[in-house]
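> Need the 3D shape of this:
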Amino acid sequence: YTDAHRRLAPEQAYPSCLTDAEWALVQDIFSNEGGRGLPPRYARRSLVDACCYVVRTGCAWRMLPREFPRWQNVYRTFRRWSEQGK
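Below is the predicted model:
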């Protein structure tokens, strides 16, 4: 596994963000069937990318770059997904 395997694609704001091909493989895990409640405020892909950024860089949740959703939303979503085993 080298940098050649993980080139920065145009859809990636950061190297930790998922490529379109990677997102296509995992998007069904994070999709929410049922359609109850309010529509999501943030796109699930941006939440996944923010979680990947924290995990990959080791930064604190509060230090997420402003391009991502608010750190409180990302952290809450990460906790919920972790409890669900995602």
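
> rest of the way, CA atoms for contacts and neighbours
OK.

> Helices of this structure, start to end?
Assigned by DSSP state H, the chain shows helices spanning 20-30, 44-57, 71-83.

> so which of those is the most packed in?
Among those, ranked by average contacts under mean count of other Cα atoms under 10 Å, first place goes to helix 44-57 (a mean of 18).

> Surely Ala50 is in contact with Val74?
Yes - here Ala50 reaches Val74: they are 6.8 Å apart, a contact under Cα atoms under 8 Å.

> want to put them side by side, so please do this one too:
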Amino acid sequence: MYLTDLTDAQKEYIKGTILMDNWRSKYDFFLILDAIIYIDVSGSQWRLLPEEYPKWQTVYYYFRRWGA
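Here you go, the predicted model:
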């Protein structure tokens, strides 16, 4: 989708290193992660997150939660 999106090899590596059994969200883990990486690399504002990703509020929620 975007140049900042994780490759399949990167996703497989992450699956092997992060315990993802407890992921309970209607959004895919990697879609959220790709959105956070997009914001970080592009320097874009949260509210300008492309529509292909979940709402910016959802992505920001996980960004704050994982950063704590």
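
> picking that back up, could you dump the helices of the first structure into TSV and include distance to Tyr14 of the first structure?
Listed next are the helices of the first structure as TSV, based on distance: least, Cα to Cα, whole Å:
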stretch	distance to Tyr14 of the first structure
helix 20-30	13
helix 44-57	8
helix 71-83	16
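
> Which residue in the second structure aligns with Thr19 of the first structure?
Per TM-score structural alignment, the equivalent position to Thr19 of the first structure in the second structure is Thr7.

> Please report the distance of Leu39 of the second structure from Leu33 of the second structure.
Check again: residue 39 of the second structure is Ile, not Leu. 10 Å (Cα to Cα, to the nearest Å).

> Trp61 of the first structure versus the residue nearest the centre of the first structure, what's the distance?
Taking Cα atoms, centre = their mean as the criterion, Val48 is the residue nearest the geometric centre of the first structure, at 1.2 Å. To Trp61 of the first structure, Val48 of the first structure is 13 Å away according to Cα to Cα.
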